[in-house]
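Engineer: take a look and give me a structure for this.
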Amino acid sequence: MSETGRSSEGAHNLVRYHERDVERFVVEPAKNPQRTPFERDRARVLHSSALRRLGAKTQVLGPGSDDFVRTRLTHSLEVAQVGRSLGQALGCDPDVVDTACLAHDLGHPPYGHNGEKALDVIAAPIGGFEGNAQTLRLLTRLEPKTLTPCGRSVGLNLTRASLDAVAKYPWAKGEGPGGPQGKSTRKYGCYDDDRPIFEWMRAGAPAARRCLEAQVMDLSDDVGYSVHDVEDAIALGRMDPALLRRPGEAGAVVEATLNWYGREADAAALEAAWQRLTVLPCWIGSYTGSMADAAALKNLTSQLIGRFVSAVADATRRAFGPGPLTRYDADLVIPEDTAAEILILKGAAVRYVMAPREHEPVYLRQRTELFDLADALVGSGDRHLEPIFADAWRRAGDDAGRLRAVVDQIASLTDTSARAWHARLCGLLSQV
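Structural biologist: Next up, the predicted model:
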């Protein structure tokens, strides 16, 4: 199909994007001719209830732990800014990348990855739970916006290009790299009952290959995690910059990184990356919370983001040349040194924040709350479900469909509402 400079939905130039890229699962009439289809996609995600709920969902530290900490919402906004900058440098449509970055965490449940683990256990009889697959389900089914003629929800009804850009793991469970025994049994982007729209989204795409915009989103997410989690850790006193250059500390951070992210990483490369970062002129040697220190910490985050984005943009341009790079025209090139620097910063957050918290009583309590809540909701039918999920329960033809409705309901909750639902429903049912 030929390239298009004007879509049926907008009069803006969509360089290097094709007619099929701006198609929607349900055809919609042309509206404002001054807006591109991709601008409409971004607006739909930005105004979604799912995005608002991220403001009360855990990023690394819980939303109620401190006014300074990042939530899933602030993280997503920052990822979108990083992604937009990198995408523009490569010639991607900035709204496609922005949409993917804003949407990438929409499917995450209350309590972050701790909650994701609990829901995966709860959903084991129906194939499990995965935050990325839940994001697709939310965008294409659960978020109210567009209905088919027969009344079935298709979620936000995003364009094919924007929806595909959210697909960090573009395969169903066990059908990606490594097959049934590989990583794709844990990280996947589609549940079985969402296959029809997933297959529509992937029409014409190379099997198991992410589009360039999805790669930009994924890297921006990693940059956000690596830089901003370190910033939070320093600002909240979890990580003391004065101790980071002491003998043996680099080895301890490397070990934490390998334990958390996998032993296949090169330990020597990670230690070299740590040494490079800690001798940068912008690296801070101490932090007291003063105005000067806070400004220096913010400058550190800016410099690190610029360092990573520039290195990746330059390397990708050297490999694929000038001109707009979109969809499947290119793959993101991440220099080995840059990848090691990003990973070791993520490992620093593991050592000082994430690993210590794993043994805190609150994390066991959170999982227990979700297990209790699932039992209460399954046992009470559709009585306590919100209308959208109660309707899904009633439409379900079997126990599997009803359990998925319960899982969808729990996944939609924030940290705050999950605690409130547990207190209300589990306390109520215990008195029956």
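Engineer: going by C-alpha atoms from here, please, whenever you check contacts or count neighbours.
Structural biologist: Fine.
Engineer: shouldn't residue 412 be in contact with residue 109?
Structural biologist: Yes: judged on C-alpha atoms under 8 Å, residue 412 makes contact with residue 109 at a distance of 6.3 Å.
Engineer: neighbour count: these two, which is higher?
Structural biologist: Set residue 412 next to residue 109 and count neighbours by other C-alpha atoms under 10 Å: residue 109 wins out with 31 against 24.
Engineer: contact partners for the more buried one?
Structural biologist: By C-alpha atoms under 8 Å, 6 or more residues apart in numbering, the contact list for residue 109 reads 57, 115, 116, 131, 410, 411, 412, 413, 414.
Engineer: and it, how far is that from residue 41?
Structural biologist: Residue 109 sits 23 Å away from residue 41, going by C-alpha to C-alpha, to the nearest Å.
Engineer: what does residue 97 give?
Structural biologist: 11 Å.
Engineer: and residue 379, how many neighbours?
Structural biologist: For residue 379, the neighbour count with other C-alpha under 10 Å is 11.
Engineer: how close does it sit to residue 406?
Structural biologist: The gap separating residue 379 from residue 406 is 10 Å, by C-alpha to C-alpha.
Engineer: C-terminal to the longest helix seen in the chain, what's the next element?
Structural biologist: The single longest helix within the chain, with elements called by DSSP state H, is helix 291-320. Using DSSP states H and E, the helix or strand that follows helix 291-320 in sequence is helix 336-349.
Engineer: I have a second one here; can you model it like the first so I can compare?
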Amino acid sequence: MSERRDPTDQKYVTDIRHEDERDNARIIHSAAFRRLQTKTQVLGLGESDFYRTRLTHSMEVKQVGIGILKFLERTAKSTPTILGSLPVDYLPTSSQLSTICLAHDIGHPPFGHGGEVALNYCMRGAGGFEGNGQTLKILGKLAKYRAEYGLNATRRTLLGVLKYPIAYSQTKFDLLKEPQPVDPNWLFNTNEYKPPKCYFDDDSDIIEFILKPFSPSDRELFQKTKPKDKSARSIFKSCYHSLDTSIMSLADDISYGVHDLEDGISLGFITRQEWDEYLDKSENLSYFKAHVKKSINVDFFQLVDELFSGESHRRKQAIGKLVHLMVSSISISVQDDNFKSPIVRYVAKMSDESSQLLDFFQSIVREEVIRASKVQQLEFKGQKIVFELFQAIASDPKRFMPKSSYKKYEDASNLKEQRRVICNYISGMTDDYAIRMYEKIFVPRKGSVFDQL
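Structural biologist: All right, here's what the predicted structure looks like:
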């Protein structure tokens, strides 16, 4: 799984690094990774310098992911059943998992999910947009390391970031068949244009490379789909992902549920009263109390007191205990007996008790932070900025795009490809870059020929 799409990509004779270590270096030194420092995670930039950005979130996902990996490796020595029948050699190396975790969000556009929805709306009929799909495109095509193959990452790295092995068209997302003009109706229904979880159809060559070593039966099963909720715009979703992806996804969920909970409490979005109200509605309180006591030998309400103590060191200690509780409940299981290759046959899975506790945390973060009106208002503003930038650029690309991007636009063979070039350009912007470009174009007293974006 260490092969690269461009086989001429040879390392120096004196380079002692393994291929996964080279991938890790390429991610860290890539422009796409650096841009995460000024991209929204949950709360918009400029509001405070305390909370998490996409960059700090990705670093935390890496740290939690490595913690999961080390727990599985070390515990397997005393408790072999934790790996099931998976040979320990099939676990990813620390460098492989680090690369996948650090890279997992590099495809997300400015302004978080608001920017993602705006781009998906602008790309209706032209292949759509989705952050995870863009991550794969950056690694496999856009990043500036190889002219055609992006970072020319190894097959295992690409497989690891392939979170949803289903093409955009396979989701049957309710899109018009032809590219649509970017009309001024930016007041579209956001819920109707939340993108399906997928890769882009024009990246099928990357998928072909990723799945080439697998047997035909494994390839077919790995890309199997299942129906989604009938109320969703997309009808189908993917069923499976790889071993490495499962570890990264758990680390991502833990970071979202626990670390974003920490941000919400420390910034006053989640109060003790609101927490207690959610807890009163939950049917799992006794379940949570027993699980916390059994797992880390701590009283559940003592842990809650630490979270809401108002003392940062006590809150941090409580967060550490919760992360440990989640990580130490993870084991390896078979996702489908019909898979032959261990890397897709096995996945990491959290215990049901920890999953329910994490779901509880995520529900509070979702309702009290992400869906809070003051957060949604800023997300809406970011959505409008992305939409109007797309509209302006599409109206006269030569006027608004840098030469390198406009050259790609000129070389595009049809309208769909041209829209994709604009989409790639905007999705790569940071929040700050997008705001400055928006002000330069639309705000009368802003902008100068001497401004550098």
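Engineer: related to what we said a few turns ago, what packs against the longest helix of structure 1?
Structural biologist: Judged by 3 or more C-alpha pairs under 8 Å, 6 or more residues apart in numbering; DSSP states H and E, helix 291-320 of structure 1 is in contact with helix 72-90, helix 212-235, helix 336-349.
Engineer: mind putting these into CSV with distance to residue 260 of structure 1?
Structural biologist: Below are these laid out as CSV (distance: least, C-alpha to C-alpha, whole Å):
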stretch, distance to residue 260 of structure 1
helix 72-90, 21
helix 212-235, 14
helix 336-349, 8
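Engineer: which non-adjacent residue is nearest the residue mapped onto residue 373 of structure 2 from structure 1?
Structural biologist: Under the alignment (TM-score structural alignment), residue 373 of structure 2 pairs with residue 357 of structure 1. In this structure, residue 357 of structure 1 finds its nearest non-sequential neighbour in residue 363, 7.6 Å apart by C-alpha to C-alpha, 6 or more residues apart in numbering.
Engineer: mind checking which helix or strand the one you found is in?
Structural biologist: Secondary structure assigned from DSSP H and E places residue 363 of structure 1 in helix 361-379.
Engineer: residue 405 of structure 2 now?
Structural biologist: Assigned by DSSP H and E, residue 405 of structure 2 belongs to helix 403-411.
Engineer: my guess is residue 24 of structure 2 contacts residue 93. True?
Structural biologist: No: when contacts are counted by C-alpha under 8 Å, residue 24 of structure 2 is not listed as touching residue 93 (11.2 Å).
Engineer: so which of those two has more stuff around it?
Structural biologist: residue 24 (21 against 16).
Engineer: now do the buried residues in the helix holding residue 363 of structure 1.
Structural biologist: Of the residues in helix 361-379 of structure 1, 366, 367, 369, 370, 371, 373, 374, 376, 377, 378 count as buried by neighbour count, 16 or more other C-alpha atoms under 10 Å.
Engineer: how far apart are it and its match in structure 2?
Structural biologist: Compared with structure 2 after fitting, helix 361-379 of structure 1 deviates on average by 1.6 Å (mean C-alpha distance after the TM-score superposition for structure 1).
Engineer: run through who's touching that helix.
Structural biologist: Residues from elsewhere that reach helix 361-379 of structure 1 (C-alpha under 8 Å, 6+ apart): 111, 114-115, 118-119, 122, 357, 384-385, 402-403, 406-407, 410, 418-419, 421-422, 425-426, 429.
Engineer: stretch 258-273 of structure 2 too?
Structural biologist: Under C-alpha under 8 Å, 6+ apart, the answer for stretch 258-273 of structure 2 is 51-52, 307-308, 310, 315, 319, 322-323, 358, 361-362, 364-365, 368-369.
Engineer: and residue 331 of structure 1? What does it align with in structure 2?
Structural biologist: So, by TM-score structural alignment, residue 331 of structure 1 is matched to residue 347.
Engineer: so that match sits against residue 332, correct?
Structural biologist: Yes: contact between residue 347 of structure 2 and residue 332 holds when scored by C-alpha under 8 Å: they sit 5.6 Å apart.
Engineer: ok, those two, which is more surrounded?
Structural biologist: Per other C-alpha under 10 Å, whichever of residue 347 of structure 2 and residue 332 has more neighbours is residue 347, with 23 against 20.
Engineer: next up, the contacts around that one.
Structural biologist: By C-alpha under 8 Å, 6+ apart, the contact set of residue 347 of structure 2 is 241, 242, 243, 244, 246, 247, 332, 333, 334, 335.
Engineer: how far away is it from residue 133 of structure 2?
Structural biologist: Here residue 347 of structure 2 is placed at a distance of 21 Å from residue 133 of structure 2 (C-alpha to C-alpha).
Engineer: same question for residue 399 of structure 2.
Structural biologist: As judged by C-alpha to C-alpha, residue 399 of structure 2 and residue 133 of structure 2 stand 28 Å apart.
Engineer: so which residue is dead centre in structure 2?
Structural biologist: Centroid check for structure 2 by C-alpha atoms, centre = their mean gives residue 105 as the closest residue, at 4.0 Å.
Engineer: tell me the secondary structure at it.
Structural biologist: Counting by DSSP: H, G, I helix; E, B strand; the rest coil, the backbone at residue 105 of structure 2 sits in coil.
Engineer: just to check, it is in contact with residue 54?
Structural biologist: Yes: with contact defined as C-alpha under 8 Å, residue 105 of structure 2 counts as touching residue 54 (7.1 Å).
Engineer: show me what residue 42 of structure 1 aligns to in structure 2.
Structural biologist: Correspondence of residue 42 of structure 1 to structure 2, assessed by TM-score structural alignment: residue 24.
Engineer: excluding chain neighbours, give the residue nearest to that match in space.
Structural biologist: Leaving aside its sequence neighbours, residue 24 of structure 2 sits nearest to residue 99 (C-alpha to C-alpha, 6+ apart; 4.7 Å).
Engineer: isn't the one you found right up against residue 23?
Structural biologist: Yes: the pair residue 99 of structure 2 / residue 23 is scored as a contact, 6.6 Å apart, by C-alpha under 8 Å.
Engineer: quickly list what's touching both of the two.
Structural biologist: Residues touching both residue 99 of structure 2 and residue 23 (C-alpha under 8 Å, 6+ apart): residue 157.
Engineer: and the two? Which one has more around it.
Structural biologist: More neighbours surround residue 99 than the other of residue 99 of structure 2 and residue 23, with 26 against 22 (other C-alpha under 10 Å).
Engineer: what helix or strand is that one on?
Structural biologist: Secondary structure (DSSP H and E) places residue 99 of structure 2 in helix 94-103.
Engineer: from the chain's centroid, how far away is that helix?
Structural biologist: Its chain's average C-alpha position is 13 Å from that of helix 94-103 of structure 2, according to C-alpha atoms, centre = their mean, to the nearest Å.
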